[in-house]
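Novice: Fold the following, please.
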Amino acid sequence: MQAHIPGSPDMVESVLQKIERTRQARKHKFYLRDERITLSHGSGGKATHNLIEGVFAPAFSNPMLDIMDDSAIFTVTGEQPRLAFTTDTYVVSPLFFPGGDIGKLAVHGTVNDLAMAGARPLYLSAGFILEEGFPISELRRIVDSMANAAREAGIAIVTGDTKVVQRGKADGLFINTAGVGHIQAAWNMGQNFLRAGDKILLNGPVGDHGIAIMMAREALDIETDVESDTAPLHSLTEALLSAVGEGVHCLKDPTRGGVATSLNEMAMSSEVSIGLEEHAIPVHAGVRGACEILGLDPLTIANEGKLLAVIAPEQAEHALDVLHAHPLGREAALIGTVQAEPPGMVFLHTDIGGLRVLDMLVGDPLPRIC
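Specialist: Here you go, the predicted structure:
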């Protein structure tokens, strides 16, 4: 797939100049210019990256962290087995939403971060920040849901912590989880291992989680039956790794910031370009309709049960068959190709025959979605 730019020679030249300016700007990555935290810093998009690069990354820099994947990969003795370690905090609002709740989300999100590292999840921790006055009945419901999600995923919650803050200081309940898993892949993979020619696979329709949260939170008068897609993906990744082996170059779950942000992270980390075909990207009708009404792009909306798989071209069709054979991959699609130039850019070939730069999420259209 090559980036064909339609239009007159002058128009093409103008587009190319804009692309080059954007590419040069991205070479310098992210800068934190804000003086105070805003909701945009929690969106998973550019503001989040600015915050990470401007505050956390330089302070905590080390070889494992600097890779900037969702899990750290390490060994205890310097030999096999390799382990993956990850952590996440959940502040979703509302706590209960169509298709799930904060407890189920906390388990699935951490399981999936481990799975994207090629790991089999083993153990989780759970930390609870409770607001004074929070109903015990709701806490019990959330904890039961969390326990059920862990059992269904075949993992154990083995340690935890509880804190209570004054009324009005925590919006009900926040949950922090951390997880450790055993790496199944014997080869290196991640967002800095993309190669020109690789194919981009997606295991199903995008945007369900973010739109379900927004509908529940804002009580918008839009008829839709969209539910969160929250699901544990480790059985799907294990099947893919077992069948395709070293042909799997990267796995990533497009959560905050959606598919657009995740692909931009990959393109910048590997210094490659990615071309997508809009018509190939599955989107449920309810999500597409809600996005059209609200002026949102489904490709920047959060998901909690989706993965992007970057596969060697000769293995792509086999990998797609493996995804289709799994309950969580029945609607999987091949959506794009990795290209060598221009590095650090993602392009979308639109349904109307045009080409546009697909940037990572800017702003905070859907804060507090995980």
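
Novice: going forward, measure contacts between C-alpha atoms and count neighbours the same way
Specialist: Fine.

Novice: who touches the closest residue to Lys163 other than its chain neighbours in this structure?
Specialist: Using Cα to Cα, 6 or more residues apart in numbering and skipping residues adjacent in sequence, the residue nearest Lys163 is Ile129, 4.9 Å away. Neighbour list for Ile129: Thr162, Lys163, Val164, Val165, Ala170, Leu173, Phe174, Ile175 [criterion: Cα atoms under 8 Å, 6 or more residues apart in numbering].

Novice: one more to put side by side:
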Amino acid sequence: MSVIDQIFEKAKQNPQKVAFPEALNEKMMEAAYQAGENGYIYPVLIGNPEEIGKTIQERGYNADVFTIVDIKEETYKHSLIERYIALPETRLKEKALNRRMADALQYAMVMQAVGDVDVTFAGIDYTTGDVLLAGQMIIGLKPGIATISSIGLCDIPGFNGSEGSLLAVGDSAVCTNPNAEQLASIAISACDTVKSLLDWQPRCAMVSYSTLGSGQGELIDKVTEAVKIANELRPDLDIDGEFQLDAAISPAVAAKKVKRESAVAGKANVIIWPDLNVGNVAVKLIQQFGKADAYGPMLQGFNKVICDCSRGAPVSELVGNIVISAVRAAGSK
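Specialist: Below is the predicted model:
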């Protein structure tokens, strides 16, 4: 059974409520319908119920698969506002929140913040910036997390790592040039993500062009400082470095280059790139030359699971990302 098949099976065992603020988008509705009809999620469509209902009928879908939330229905809206502003450390007051909830994306995130849905899934009609800004304002960041980032899961043919052919990598999509504190946050978030998604015991390597001082310079200093910060913030996690990539994933290379005890060296299942240049190029190399399947990017760092999908993604890929997001949400509870 492939990794994606395993994730789909986990989703079916514990379906989560996923909010779709782009309810009328043809691809998004089809993806939500497929994921819901197959029992992976409970899809919740946000918007105008008359328009949504008419569209469901025109496309021949079974309306019973969906829950439809009327964005203009005042009783439920006021209930959401009251519960949201009662949450600790909320930034928005009643008037400001009421204005924002005219927007379906922000309405969905308020539902998520108070626990009425488990995931907000968007990104076709809304931009990445829309999703990130709404998420930071309404959902907020996890304690100790300094930046939003992403992680991907690579299934690499011929790779025989500590998790077989699988390797989690990040950040390859969001944070351009993280400082040491941000890099530490990315590592911590990545560990939490793979733990919730795959039940792994994370072994996280922070990589550079140096292994434990074999090179010198400010690029290396950033990584070593990030390792220190991450270990101070989350001593429960196995985060180590700085390692070159081969020392991180190859036991034979680690035995030569790492002359101290390490729970990570040679057996890392999570790799953290030092910046987006490295991350983007590395993922393209893995895909082009390693013929790997790469799942993601998965946004991380928020208090709850938010997904910003690729607007050019086919429906099949959207369904996969919906299911991954649902499993992450279930695993984080």
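
Novice: quick one: TM-score?
Specialist: Once the chains are overlaid, their TM-score stands at 0.28 when taken by TM-score structural alignment, normalised by the length of structure 2; 152 aligned residues with a Cα RMSD of 6.2 Å.

Novice: still on that earlier bit, go through the contacts of Ile129 of structure 1 and flag which are in helices.
Specialist: Cross-referencing the contacts of Ile129 of structure 1 against helices under DSSP state H gives no overlap.

Novice: who wins for neighbours among those residues?
Specialist: Leu173 (23 neighbours; other Cα atoms under 10 Å).

Novice: Surely that residue is in contact with Ile136?
Specialist: No: in this structure, Leu173 of structure 1 is not within contact of Ile136 by Cα atoms under 8 Å, at 11.3 Å.

Novice: Quick one: the helices in the stretch 101-250 of structure 2, in order.
Specialist: Assigned by DSSP state H, counting those that start in this stretch, the helices in the stretch 101-250 of structure 2 fall at 104-113, 128-134, 180-198, 218-233, 245-249.

Novice: Cys154 of structure 2 is nearest to which of the ones you listed?
Specialist: Of all those, it is helix 180-198 that lies closest to Cys154 of structure 2, at 12.0 Å by Cα to Cα.

Novice: Report the angle between the closest one and helix 218-233.
Specialist: Helix 180-198 of structure 2 and helix 218-233 are oriented at 60 degrees to each other (axes from the mean of the first three to the mean of the last three Cα atoms, to 10 degrees).

Novice: Apart from its neighbours in sequence, what residue is nearest Val169 of structure 2?
Specialist: Nearest non-adjacent residue to Val169 of structure 2, counting by Cα to Cα, 6+ apart: Ile271, 4.8 Å away.

Novice: Show me what counts as buried in the helix or strand containing Met29 of structure 2.
Specialist: Under the criterion of DSSP states H and E, Met29 of structure 2 resides in helix 26-37. Neighbour-count burial for helix 26-37 of structure 2 flags Lys27, Met28, Met29, Glu30, Ala31, Ala32, Tyr33, Gln34, Ala35, Gly36, Glu37 (criterion: 16 or more other Cα atoms under 10 Å).

Novice: The residues you listed into TSV, with extra columns for distance to Val323 of structure 2?
Specialist: Conversion of those to TSV gives the following (distance: Cα to Cα, whole Å):
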residue	distance to Val323 of structure 2
Lys27	15
Met28	13
Met29	14
Glu30	14
Ala31	10
Ala32	10
Tyr33	12
Gln34	11
Ala35	7
Gly36	10
Glu37	12
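
Novice: Among these, which pair sits farthest apart?
Specialist: Spanning the widest gap among the buried residues of helix 26-37 of structure 2 are Lys27 and Glu37, at 15.1 Å by Cα to Cα.

Novice: how about the strands in structure 2?
Specialist: For structure 2, applying DSSP state E gives strands covering 16-20, 41-47, 67-70, 119-122, 149-155, 166-170, 203-207, 238-243, 270-272, 293-300, 305-308.
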